[in-house]
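# Please work out how this folds:
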Amino acid sequence: MPPWRFRSGDLACAMVIAVATATAASVVVAAGAADGEAEFDYRKLSGIIIPGFASTQLRAWSVLDCPYSPFDFNPLDSVWLDSTKLFSAVNCWLKCMLLDPYNQTDHPECKSRPDSGLSAITELDPGYITGPLSSIWKEWVKWCVDFGIEANAIIAVPYDWRLPPSMLEERDLYFHKLKLTFEIALKLRGGPSLVFAHSMGNNVFRYFLEWLKLEIAPKHYIQWLDKHIHAYFAVGAPLLGSTESVRATLSGTTSGLPITEV
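From the prediction side, this is the model:
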């Protein structure tokens, strides 16, 4: 098994990686032939996506009547992001979105939970106009399909990005589920996984690694990583902090536009 590797880059780089993986999938590469290692079949790889901050759809899990608005919230209705309800029923929308600032519990009248599957991270607000404006992983998934990646080879693991990592495990058992996702991918495809973590998803993944150290015996930790993770690609990772947000707060940012900053 190749050593577990850390990479960094952006989403475009991840697309190139997906293409390279798809190309490699057409052949069986003799990995480490020089040192006598067994051949490694890259067709057995899976891609596991851990999305970033505000990059997962949230859906209502309550019935909430909204007075003075033509829209109500019902179970499985889109909350993040439904721009129509955001502007026409903003008070109800806030009840479904906000968590208690002290213990991260739901609002008494409405609660939301993360959606599941690839559809939860491709577009936040699907629609003719809003879809392209809220696209996250859609183009990346299309690239994978165009280059022949199988449907069961790409797995999204959305999470409630409003919660701190400790609460993700306490409320949703997220890290237990993530561990099972790696193990199921290995069972299904016969090989380890490529981890694509975007933005805050990198911090979530790093927290998962620390959690895993406590979950399994120390002598099995590295063995588990080598068996289940082929490579880790950090896409837009805030590993050195989010200094750009500080700059934007203090002096503003033009995002590359030819406008004089304040």
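
# When you work out contacts or count neighbours from here on, use the C-alpha atoms and nothing else.
OK.

# So which residue is dead centre in the chain?
What sits nearest the mean C-alpha location of the chain, by C-alpha atoms, centre = their mean, is residue 51, with 1.7 Å.

# so that residue touches residue 197, yeah?
Yes - here residue 51 reaches residue 197: they are 6.1 Å apart, a contact under C-alpha atoms under 8 Å.

# Any figure for the gap between the residue nearest to the centre of the chain and residue 190?
Here the criterion is C-alpha to C-alpha, to the nearest Å. By it, residue 51 lies 24 Å from residue 190.

# Same question for stretch 204-221: list its buried residues.
204-205, 208-209, 211-212, 221 (16 or more other C-alpha atoms under 10 Å).

# Would you mind listing the two of the residues you listed that lie farthest apart?
Distance extremes for the buried residues of stretch 204-221: the farthest pair is 204 and 221 at 17.9 Å, using C-alpha to C-alpha.

# Just the strands from the stretch 101-250 of the chain, written as ranges.
Read by DSSP state E, counting those that start in this stretch, the stretch 101-250 of the chain holds these strands, from start to end of the chain: 112-114, 154-156, 193-198, 229-235.

# for the longest one, packing partners?
Taking 3 or more C-alpha pairs under 8 Å, 6 or more residues apart in numbering; DSSP states H and E as contact, the helices and strands that strand 229-235 lies on are strand 6-9, helix 11-24, strand 193-198.

# Next, the structure of the following sequence, for comparison with the previous one:
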Amino acid sequence: MLLRNVFALSLLTVCWSITTALSPVLIVPGILGNQLQAKLDKDYAPHEWCSTQSDWYTVWFSLEQLAPYVVDCFLNNSRMLFDDGKYSNCEGVQVRVPGFGDTDTVEHLDAEEFLIPYMHDLVELFTKHGYVKGVSLRAAPYDWRLSPDLLQQGGYYDNLQNLAETMYKDNNNTSVTIVTHSLGSPTTLYFLTQVVSQEWKDKYLKAFVPLSGVWKGTVKAVIAVVSGNPDGIPITPLEARYLERGNPANYFLMPVLDNKIWSSTDPVVVTPERNYTVFDYQALFNDMKYPMGYSQYQALPTFLTELAAPHVTTYCYYGTQVETPLKLVYKEGQFPDTQPTVLKGNGDGTVNDASLEACSVWKVAQPSHPVELRGFPGVSHFDMVTNDDVLQAVLEIVTN
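As a prediction, the model looks like this:
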């Protein structure tokens, strides 16, 4: 009996030790990477079949919202407006982010949770290795239409900080690993460099694991604001452009003014009339008859130009050797309302390699916190959250 009790106590101790060795994981998704809900109290709708009054409903992602004719209602309710240097939703529209702190709204983008999986594979793998949803595995979804400064104004970073502290306390004072994807990576970098102190990071964080980080922008964002980029969503390019031109995150994701990354002589946009480098944004927006776009661009935070180090142990992982938009070529009469011919370079299919690898400067900038860069050949931008090799590498970081 005594031996049995001793064995049971030993087994319990081992199990407790394994559990407490796990660094709690906090997920910050990318653009389009979590559900959004809307509530309507409007005097106007673009069509008679569009509702002007509603309770909260899923506006992203919902196939019903993208059905023919109804899609105009979706575009009108989802687009942001820019006026007098400020962004707002359309009049009479409220937008909120459901499920903060939970993983459900990042595991699947559709509320029915079967149509559009996103972080599901990552969450499933972690739960198989001892993680508990809502305790040691949580997520911080956000309004991915917004740039980091606007998220800060809305209180997102206060909530993110409180969530990390709660996870630390709920997991036996174990430091937290933040795993991010795509836009979620620079969004989190803003938090780490502009919001919290080094003392806070040293106490509450074990590591920062950005996957597919858009550190210096992407040419795909230029396609979005110039001609529209549906990117697999069942809407036309010009419908996509109507939405994308309103959302500040798309301007935030445009190539950063950094001549170490983007050439000041090699153009990103080529037209019969003239060519445009990333240093010609004002002329580009003027010539596409959308001068307000330059004001929207200028209103953004510029912290990615310097790309300050997070001063947290960092694992910068990204896909490589996937053809990625590098230059947009418009023929006579195509600019800006027709899709261009897209010349490709290297990257992950969405973000260019120089932007993905820009985090390498942190190796020198933060000598007291290791920085590991690792490319995964042939793995695309969105496959970075489903690829087995990537997920196993992330799992090894948080359980080591």
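
# Please narrow the buried residues of stretch 204-221 of the first structure to those residing in helices.
The members of those that map onto helices under DSSP state H are 204-205, 208-209, 211-212, 221.

# ok, the residues you listed vs residue 154 of the first structure, which is closest?
Sorting these by distance to residue 154 of the first structure puts residue 205 at the head of the list, at 16.9 Å, by C-alpha to C-alpha.

# so who does that closest one touch?
Listed by C-alpha atoms under 8 Å, 6 or more residues apart in numbering, the contact set of residue 205 of the first structure reads 50, 197.

# Can you tell me the residue that sits opposite it in the second structure?
In the second structure, residue 205 of the first structure lines up with residue 188, judged by TM-score structural alignment.

# With residue 96 of the first structure instead?
Per TM-score structural alignment, residue 96 of the first structure is aligned with residue 77.

# Now do that match against residue 15 of the second structure, distance only.
In this structure, residue 77 of the second structure and residue 15 of the second structure are 50 Å apart, going by C-alpha to C-alpha.

# Between the two, tell me which one has more neighbours.
In this view residue 77 of the second structure and residue 15 are compared by other C-alpha atoms under 10 Å, and residue 77 has more residues nearby, 27 against 13.

# Run through the neighbouring helices and strands of whichever strand or helix holds that one.
With elements delineated by DSSP states H and E, residue 77 of the second structure resides in helix 70-78, which encompasses its position. Here helix 70-78 of the second structure is seen to pack against helix 237-244 when contacts are counted using 3+ C-alpha pairs under 8 Å, 6+ apart.

# Where does the helix it packs on end up in the first structure?
Here helix 237-244 of the second structure fails to align to any part of the first structure, judged by TM-score structural alignment.

# Give me the angle between that helix and helix 70-78.
Inter-element angle recorded for helix 237-244 of the second structure and helix 70-78: 20 degrees (by axes from the mean of the first three to the mean of the last three C-alpha atoms, to 10 degrees).

# And the next helix or strand past helix 237-244 of the second structure?
The element immediately downstream of helix 237-244 of the second structure (helix or strand, assigned by DSSP H and E) is helix 248-252.

# which residues in the first structure does the helix or strand just after that following helix align to?
Per DSSP H and E, helix 248-252 of the second structure leads on to strand 269-270 as the next helix or strand towards the C-terminus. With the alignment judged by TM-score structural alignment, no segment of the first structure is matched to strand 269-270 of the second structure.
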